[in-house]
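[1] sharing a model that was predicted from the sequence below.
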Amino acid sequence: MEELKRPTKRRGFYVKMRLLNKNGRQQDKNLCFKYYKWVLWFSLTLYFFSSYFINHKPIPLSKTRFTNSKSNHLSRALIESVNKTFLQHPTSNNRGSLRDLKIYVYALPSKYNTDWLSNQRCSNHLFAAEVAIHKALLNSDVRTFDPYEADFFFVPVYVSCNFSTVNGFPAIGHARSLISSAIKLVSSEYPFWNRSRGSDHVFVASHDYGACFHAMEERAVADGIPDFLKKSILLQTFGVKYKHPCQEVENVVIPPYIPPESVQRTLGKFPVTGRRDIWVFFRGKMEVHPKNISGRFYSKKVRTDIWRRYNGDRRFYLQRHRFAGYQSEIVRSVFCLCPLGWAPWSPRLVESVALGCVPVIIADGIRLPFSKAVNWPEISLTVAEKDVSKLGMILEHVAATNLTSIQKNLWDPSVRRALLLHDQDQEGDATWHVLRALSEKLDRSHSRSRVPLQSHVDT
């Protein structure tokens, strides 16, 4: 038999298949490698983009609201972690410093506040801080609708609104009874006043002698601070560096109210760095009435001395009568006199700063608002009441030496912002500084401390 021969291998086919198998496995490996490389690239890209947005666009604390106290703490911890980079580089006006402050605003019947706004002057005159602060708190991020988590309680009573006559004499004899009535109401309907004896309750006293609620110092001192307010916090325009019965209460010195809109309108027509063709400016009362022509009572005779000594001096632009457009005179002036009136403070102080005129403060011992935020010695001059006779010489010396430096500091927009109260609080504005001052008094918060507190004066 013919021997069966084993078929010879088809080496071409065999090699071809080996190559195909080898290439196939190689292609599979290449696909896997490409897939994993793509996943790795995508993951790294996502990681870096996420890191960038977290570090550069922190979650705004002002837009975060919580209702549950437990979730509040957890969420707040998460937000602070996410914003760690942002909070590590705070500015002087970092809103983060207010992130834990909570204020409850009592919803009082309208007879205590908004009814008086039918008179337009009530929200625009120099005492209108009580209105502006109330409006700002209603719109503020620090407002809480849960009184049990509040650090402070704001009692919105307007005592000067509609009670200041056009001639400028405030009639506020009703203030004590109106505030007392509001306190009786909140203490009967809520437990918060009684539990802290009012130490975490905040009121506004934007009058000549603040918490004493009278325009004349002798009467203000004689009446004193009402007993029902002695443990509370007063936001008041009155403040002095020496011991005075009308500031012997926990207080924050605030600026008198100047409508921000009026400042904006004036600066829209006259830039703060524009031409200043008035050297020294003052417009206002020099004497109260003919029976007081000596001026020895009003302004402690300071204004009368200014008038008698400098009225004929061409360097001084002194006017005794009202003028609706007087801000246009301030913005054209180099120096603006801010002498005391019935009380040490004056709205001219804010108007001068806001319009870039160097304020010349003539009020011995005055305590100025927000001294931690506004470097008063760098933006103003202080002249002792007894040195009014040397006023011309003092201002000439300043003009020849460091006037340019003072104006540079004064014209910083942050300085103007710090003294203006807005209906909607803005970071770095006057309301914001009020809130920051309150945040420094959290030891008075019942929700943070259960220990009975005693009043002390803010310095």
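    Looks like it arrived, so ask away. Numbers count the residues shown, from 1 in each chain.
[2] use CA for all of it now, contacts and neighbours both
    Noted.
[3] show me where the stretch 101-250 of the chain has strands.
    According to DSSP state E, counting those that start in this stretch, the stretch 101-250 of the chain carries its strands in the segments 103-105, 152-154, 201-205, 233-236, 250-253.
[4] go through the helix or strand following the last one and flag the buried ones.
    This points to strand 250-253. Next helix or strand after strand 250-253 toward the C-terminus (DSSP states H and E): helix 260-269. For helix 260-269, burial by neighbour count (16 or more other CA atoms under 10 Å) applies to 260, 263, 266-267.
[5] show me what helix 260-269 is packed up against.
    Applying 3 or more CA pairs under 8 Å, 6 or more residues apart in numbering; DSSP states H and E, we find helix 260-269 packed against helix 327-330.
[6] which neighbouring elements make contact with whichever helix or strand comes after the helix it packs on?
    Downstream of helix 327-330, the next assigned helix or strand under DSSP H and E is strand 333-339. If you count contacts as 3+ CA pairs under 8 Å, 6+ apart, strand 333-339 packs onto strand 278-283, helix 347-354, strand 358-362.
[7] for comparison:
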Amino acid sequence: MKKEIFHDMAVFDEEYKEMNRSLKIYVYPHKKNDPFANILLSIDDEPSGNYASESYFKKSLFKSHFITTDPKEADLFYLPFSITNMRNDKRVGVGGIQDFVKEYIVEISEKYPYWNRSGGADHFYVACHSIGRSAMEKAIHVKLNAIQVVCSSSYFLSGYLPHKDASIPQIWPRKGPSPTNAPSQRKKLAFFAGAMNSRVRENLVKTWNNDSEIMVYRGRMKTPYSEALLDSKYCIHAKGFEINTARIGDALYYGCVPVILADHYDLPYADILNWESFSVIVSSLDIPKLKLILQAIEYHHYVKLQNNVMQVKKHFQWNSFSKDFDIFHMTMYELWIRRSHLRHMIY
């Protein structure tokens, strides 16, 4: 089994340096007095909640050296609308998102020449809320042409194309250094807690509800969630209503090896990182065999997985001021890869 964390560290290192040096992003400008500034501009508040990745990305980009005010030197164009903020804005709401996006694209295509030049293929937007999947239904060129950087990245669902689009981790914001326990301190084999909003989760809990080594819980726990993550060797990511949840980020933050049961999931950075080096990927059909699968992993191999978790966790971390190799920079690298495919098509 391949043990290296990166598919090709030398290639990544060289291209990452070039990306950091030369990638330029043009953001469509909007004024602070725009009636929809809360949707189009970065907010000053610290991002919070399950869908914070969307806001963190925007804040990081607006403060970064990747921004250019000269569209002629731009590699990519950022569509700065926030799906989450649209959803929470009473003027738009869930029912108005599709119309808002459609009207926005019409507006920028009439005011600027850049969308029409490529049909939107050198444009991108970032969305973490699952409703982002249907937000483009009335702006079909965004769905088909633009790069969609989304948390809800399933091969199984229409509208997500993994070589065009990119998967961004869904991360619950946390401050300060992450606590962790050494492998020898983790007494439980595996852990899961969550709402019963999918057949995968229902099957998982039904199968292992009374087990003493695989700890599964319906809904919220009475004891601290963090203690269970710290006390377990493996932490289970099981598909909920959507294929993405914050549980992979939770597991990595607390040094727990993720067990991924979400079939058809385009895992974040899959073209950069070798997920088998720091996680265990199991088909949901094999839930009845889960204990046997995990017990069959020899202790020295588990220790290697856990050590690799400690190395990759920085790639799944948002920072108030972005740092090299954090989520922001890894996502920019994903865009860099995709921008190289676009050049031959557009120019």
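    Looks like it arrived, so ask away. Quick caveat, the model's predicted, so the values are computed rather than measured.
[8] superposing both, give me the TM-score.
    After superposition, the two chains reach a TM-score (TM-score structural alignment, normalised by the length of the second structure) of 0.82; 329 aligned residues with a CA RMSD of 3.3 Å.
[9] hmm, back to that, could you export the strands of the stretch 101-250 of the first structure as CSV, including distance to residue 47 of the first structure and mean neighbour count?
    Formatted as CSV, those follow (distance: least, CA to CA, whole Å; neighbours: other CA atoms under 10 Å):
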stretch, distance to residue 47 of the first structure, mean neighbour count
strand 103-105, 39, 23
strand 152-154, 42, 24
strand 201-205, 47, 25
strand 233-236, 49, 25
strand 250-253, 47, 24
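[10] out of the helices and strands packed on strand 333-339 of the first structure, which is closest to residue 38 of the first structure?
    Closest approach to residue 38 of the first structure among these is made by helix 347-354 (59.0 Å; CA to CA).
[11] what's the angle from the closest one to strand 358-362?
    Calculated by axes from the mean of the first three to the mean of the last three CA atoms, to 10 degrees, helix 347-354 of the first structure forms an angle of 160 degrees with strand 358-362.
[12] give the aligned range of helix 347-354 of the first structure in the second structure.
    Per the alignment by TM-score structural alignment, helix 347-354 of the first structure matches residues 246-253 in the second structure.
[13] about what we covered before: the buried residues of helix 260-269 of the first structure into TSV, with extra columns for distance to residue 417 of the first structure?
    Converted to TSV, the buried residues of helix 260-269 of the first structure look like this (distance: CA to CA, whole Å):
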residue	distance to residue 417 of the first structure
260	9
263	11
266	15
267	13
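[14] quick one: which of these is nearest to residue 314 of the first structure?
    Of all those, residue 314 of the first structure sits closest to residue 266, with 25.2 Å by CA to CA.
[15] wait, isn't that closest one in contact with residue 326?
    No: Residue 266 of the first structure sits out of contact with residue 326 when judged by CA atoms under 8 Å, with a separation of 9.9 Å.
[16] what do we get in the first structure for residue 219 of the second structure?
    Under TM-score structural alignment, residue 219 of the second structure pairs with residue 321 in the first structure.
[17] try residue 265 of the second structure
    Aligning on TM-score structural alignment places residue 265 of the second structure opposite residue 366 in the first structure.
[18] residue 283 of the first structure versus the match of residue 219 of the second structure, what's the distance?
    Taking CA to CA, to the nearest Å as the measure, residue 321 of the first structure falls 7 Å from residue 283 of the first structure.
[19] the two: who's more crowded?
    residue 283 (19 against 9; other CA atoms under 10 Å).
[20] to which residue of the second structure is the more buried one aligned?
    For residue 283 of the first structure, the residue aligned by TM-score structural alignment is residue 193.
[21] on that earlier part again, can you put the strands of the stretch 101-250 of the first structure in JSON lines and add distance to residue 357 of the first structure?
    Listed next are the strands of the stretch 101-250 of the first structure as JSON lines, based on distance: least, CA to CA, whole Å:
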{"stretch": "strand 103-105", "distance to residue 357 of the first structure": "36"}
{"stretch": "strand 152-154", "distance to residue 357 of the first structure": "34"}
{"stretch": "strand 201-205", "distance to residue 357 of the first structure": "27"}
{"stretch": "strand 233-236", "distance to residue 357 of the first structure": "24"}
{"stretch": "strand 250-253", "distance to residue 357 of the first structure": "22"}
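[22] could you find the closest non-adjacent residue to the match of residue 265 of the second structure?
    Closest residue to residue 366 of the first structure apart from its sequence neighbours, by CA to CA, 6 or more residues apart in numbering: residue 240 at 4.4 Å.
[23] swap in residue 288 of the second structure?
    In space, residue 288 of the second structure comes closest to residue 207 once its chain neighbours are excluded; the distance is 6.5 Å by CA to CA, 6+ apart.
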